[in-house]
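Novice: sequence and predicted structure are below.
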Amino acid sequence: MDSENRNISDIENMANSISYFILLGLPSNQEIQMVYFVVFAMTYMLTLIGNAAIVCAVRWDRHLHIPMYILLGNFSLLEICYVTTTVPNMLANFLSETKTITFVACFVQFYFFFSFGCDEGFFLCIMAFDRYLAICRPLHYPTIMTTQLCTGLVAFGWSCGLIVLLIPVGLISQLSYCGPNIIDHFICDPVPLMALSCSKSQTTKIIYSTFNTVFVVGTFIFILVSYALVILSVLQIPSAAGKSKAFSTCASHLAVVILFFGSVMTMYVLPGSEQPVEFQKVVTLIYSVITPLFNPLIYSLRNKDMKAALKKVLVIIKNPQKT
């Protein structure tokens, strides 16, 4: 009898399983939605232009063909992929009355957005490691940070997030979704997705929370330790000019680290039940839209080599026949 009841329940869940979600986004009247559309469309375009300029500068300027700038170029390309997973859909929803996203598209967005987010964390770790070697082990840097190692680290940074996210995405996608299908967010975030599931799996929540904590705290501690060692080494530099140059380079990296990890920790490491929905949306906007916009500004404004390379890119764009 119990077996029959379970079979009936499974059939009912399959019959009631939803095929799409509704992303509420940033609820407001139509006029405000248009304002949101214009603001975020401009932000998206500036993000693409800024990060693409860094990619082109690293690609075209042979003086930047060193590990630090190769990693920065890949990080900027990653930022372009990162914002493109969510912002275009968010812009479309500002103009849409239904604001729907299919089940498959929702989980595809979830997978790539958080995979690229993980890749950002790994790249920030790699960049911190590169600065540690350059400043703390300057004599051994050329023999350690070889072309082969740099290429391997870049491949690791791009692929690791895409691999490790398969587990949480797979677990959450296998939960039963039989209604309601309204997500009070502008992206397919795993927390509201799990809240909508009719099969409340505590194991999935524990695995997901553990994954977030280990990844965010682990990468953040690695970066802090790396820069603590860097700062200790910089303080021992006798030249004031040398100290200033080292601190200037590290300050750009630390600014990005604080922007990214500060908002991510607030969202995914602190208890989610204590955070109002609107607060979660604001924090998500910071690490998914605002931070990728500021990254090229932070790196270019504090780096003379990058500013010189960006000027060359502008010259090439204005006068392509001279290239």
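Specialist: Sure, I can see it. Numbers count the residues shown, from 1 in each chain.
Novice: only C-alpha atoms from now on, for both contacts and neighbour counts.
Specialist: OK.
Novice: okay, and the residue nearest the centre of the chain sits in which element?
Specialist: In the chain, the residue lying closest to the centroid (CA atoms, centre = their mean) is Gly117, at 2.9 Å. Here Gly117 is covered by helix 103-136, with elements defined by DSSP states H and E.
Novice: what residues sit buried inside that helix?
Specialist: Across helix 103-136, burial judged by 16 or more other CA atoms under 10 Å covers 103, 106-107, 109-136.
Novice: list the buried residues in the following helix or strand past it.
Specialist: Once the chain leaves helix 103-136, the next helix or strand it forms, by DSSP H and E, is helix 141-144. Using 16+ other CA under 10 Å as the test for burial, helix 141-144 gives 141, 144.
Novice: same question, stretch 159-167
Specialist: For stretch 159-167, by 16+ other CA under 10 Å, it's 159, 161-162, 165.
Novice: below is an additional structure, to be compared with the one above:
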Amino acid sequence: MERLMETRNETMVLEFVLEGFHVAQHLGKLLFLVHLLVYLASYMLIITITCQDQRLQTPMYFFLSSFSFVECCFITTVIPQLLAIFLSGRQRISFVACFTQAFVFLFLGATVFFLLAVLSLDRYLAICKPLHYPTIMSPRMCFFLVAVCLVLGFLFMAVPVAMLSQSFYCGPNVIPHFFCDFGPLANLSCSETRSIEMLFFNLALIVLFATLFIAIFAYSNIVVTIVRLPSARERQKAFSTCSSHLIVLSLMFGSCVFIYVKPKQSSRLDTNREAALVNTVVTPLLNPVIYTLRNKQVHQALRDALSRVILHR
């Protein structure tokens, strides 16, 4: 039964119901186990190895571990809710918890894109400006850039979510999604939300295309520099380092442009649900694998860590 409160002869929604995935209910326990194991293994592995191995104490791995930590927090806003839906079907969530989840999700999601831009600039400086790289990417600068990414992510997403939370919700309260996202919440509002949706649309455009422009600038210069390298082995090594970054960029930008870069957030909500699953679960869980799969330094650090564990036994 919907919990509603009578307020000035109107009804106000006190909680929402997350619909989840009807077609996946019969696979709920299997999906729960798979997502839980991959979730626990993916990020803990790369963060732990990066922090413990001295060979990985470089700006690139600092940004990579920061990216992995923020992305781990990002999917943590969604995964527990998704796992609960897999086990028990629809889930109820309070009004305050729903908007808190929406804000944290969007704040960390924007931060992830700013960090991707920083990773691109880091690779640009390392390959195109190798002599100046150690001076520019000092430990203080690395911490500063990560802090700027967090602040920008907060500032960009706080206003539209706060404005949407002040809208009036009079029912229905069923969200056709597996978490509280901006589009479904705007669609359920009984108030006029066009101006809020346009603000969110413009901010999403700025975040996505500003970071995409930085990535294109960085990697176009990287490609030019790599092509000019005299040694085929050097070219192969440079391309190998950057290829994993480009794969992650393609997956992240592609799914987010499809979901968020449209003026009317209420359109194609059913299609967005499947795209959001890729953006919020599949891609983030693949990212640590993509980043480490082609990296020999990480492979060696992992082998050394496993050797230490076996020896201690």
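Specialist: Done, it's in. In this text the structure is predicted, and so the values were computed from the model without any measurement.
Novice: any idea how far Thr284 of structure 1 is from the residue nearest to the centre of structure 1?
Specialist: 12 Å (CA to CA, to the nearest Å).
Novice: Gln275 of structure 1 too?
Specialist: Plainly put, Gln275 of structure 1 is 12 Å away from Thr284 of structure 1 if you go by CA to CA.
Novice: out of those two, which sits in the more crowded spot?
Specialist: Higher neighbour count among Gln275 of structure 1 and Thr284: Thr284, with 20 against 12, using other CA atoms under 10 Å.
Novice: how about the helices of the stretch 101-250 of structure 2, start to end?
Specialist: Counting by DSSP state H, counting those that start in this stretch, the stretch 101-250 of structure 2 has helices at residues 133-136, 139-165, 182-188, 194-227, 232-260.
Novice: any chance of those helices in JSON lines, with distance to Ala301 of structure 2 too?
Specialist: Formatted as JSON lines, those follow (distance: least, CA to CA, whole Å):
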{"stretch": "helix 133-136", "distance to Ala301 of structure 2": "23"}
{"stretch": "helix 139-165", "distance to Ala301 of structure 2": "22"}
{"stretch": "helix 182-188", "distance to Ala301 of structure 2": "40"}
{"stretch": "helix 194-227", "distance to Ala301 of structure 2": "27"}
{"stretch": "helix 232-260", "distance to Ala301 of structure 2": "16"}
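Novice: please identify the most buried of these.
Specialist: helix 182-188 (a mean of 21; mean count of other CA atoms under 10 Å).
Novice: what range in structure 1 does that helix sit on?
Specialist: Mapping helix 182-188 of structure 2 onto structure 1 (TM-score structural alignment) gives residues 190-196.
Novice: measure how far the matching stretch is from the centre of its chain, please.
Specialist: Taking CA atoms, centre = their mean, to the nearest Å, one finds stretch 190-196 of structure 1 lying 20 Å from the centre of the chain it belongs to.
Novice: and stretch 295-309 of structure 1, by the same measure?
Specialist: 20 Å.
Novice: Provide the aligned range in structure 2 for it.
Specialist: Counting by TM-score structural alignment, stretch 295-309 of structure 1 corresponds to 287-301 in structure 2.
Novice: try stretch 124-137 of structure 1
Specialist: Per the alignment by TM-score structural alignment, stretch 124-137 of structure 1 matches residues 116-129 in structure 2.
Novice: what does Tyr20 of structure 1 align to in structure 2?
Specialist: Checking TM-score structural alignment: Tyr20 of structure 1 goes with Glu15.
Novice: that match contacts Pro172, correct?
Specialist: No - Glu15 of structure 2 lies out of contact with Pro172 (CA atoms under 8 Å); the separation is 10.3 Å.
Novice: of these two, give the one with the bigger neighbour count.
Specialist: The neighbour count for Glu15 of structure 2 versus Pro172, taken as other CA under 10 Å, is higher for Glu15 (20 against 13).
Novice: so who does the spatially closest residue to the more buried one that is not a sequence neighbour touch?
Specialist: For Glu15 of structure 2, ignoring the flanking residues on the chain, the nearest one in space by CA to CA, 6 or more residues apart in numbering is Ser94 at 4.1 Å. Ser94 of structure 2 makes contact with 14-16, according to CA atoms under 8 Å, 6 or more residues apart in numbering.
Novice: re earlier: show me how far the match of stretch 124-137 of structure 1 is from its chain's centre.
Specialist: 20 Å.
Novice: ok, average deviation of the match of helix 182-188 of structure 2 from structure 2?
Specialist: Taking mean CA distance after the TM-score superposition for structure 1, the mean distance separating stretch 190-196 of structure 1 from the aligned residues in structure 2 is 0.9 Å.
Novice: neighbouring contacts of stretch 173-181 of structure 2?
Specialist: With CA under 8 Å, 6+ apart, stretch 173-181 of structure 2 has contacts from 2, 13, 15-21, 78, 81-82, 85, 98-99, 101-102, 105, 184-185, 188, 269-270, 273.
Novice: return the set of buried residues in that stretch.
Specialist: Judged by neighbour count (16+ other CA under 10 Å), stretch 173-181 of structure 2 contains these buried residues: 173-181.
Novice: what's the answer for stretch 32-40 of structure 1, then?
Specialist: For stretch 32-40 of structure 1, the neighbour count (16+ other CA under 10 Å) marks 33, 36-37, 40 as buried.
Novice: same check on stretch 73-84 of structure 2?
Specialist: Judged by neighbour count using 16+ other CA under 10 Å, the buried positions of stretch 73-84 of structure 2 are 73-79, 81-84.
Novice: re earlier: can I get the contacts of Ser94 of structure 2 in JSON lines including secondary structure and distance to Ile310 of structure 2?
Specialist: What follows is the contacts of Ser94 of structure 2, written out as JSON lines (DSSP: H, G, I helix; E, B strand; the rest coil; distance: CA to CA, whole Å):
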{"residue": "Leu14", "secondary structure": "coil", "distance to Ile310 of structure 2": "53"}
{"residue": "Glu15", "secondary structure": "strand", "distance to Ile310 of structure 2": "50"}
{"residue": "Phe16", "secondary structure": "strand", "distance to Ile310 of structure 2": "49"}
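Novice: quick check, nearest of those residues to Val146 of structure 2?
Specialist: Set against Val146 of structure 2, the nearest of the contacts of Ser94 of structure 2 by CA to CA is Phe16 (34.2 Å).
Novice: helices or strands up against the helix holding Gly117 of structure 1?
Specialist: The contact analysis (3 or more CA pairs under 8 Å, 6 or more residues apart in numbering; DSSP states H and E) places helix 103-136 of structure 1 against strand 20-23, helix 67-84, helix 147-164, helix 166-173, helix 202-235, helix 240-268.
Novice: Val313 of structure 1: which of these is closest?
Specialist: Val313 of structure 1 lies closest to helix 67-84 among these, at 13.8 Å (CA to CA).
Novice: no more questions from me, cheers.
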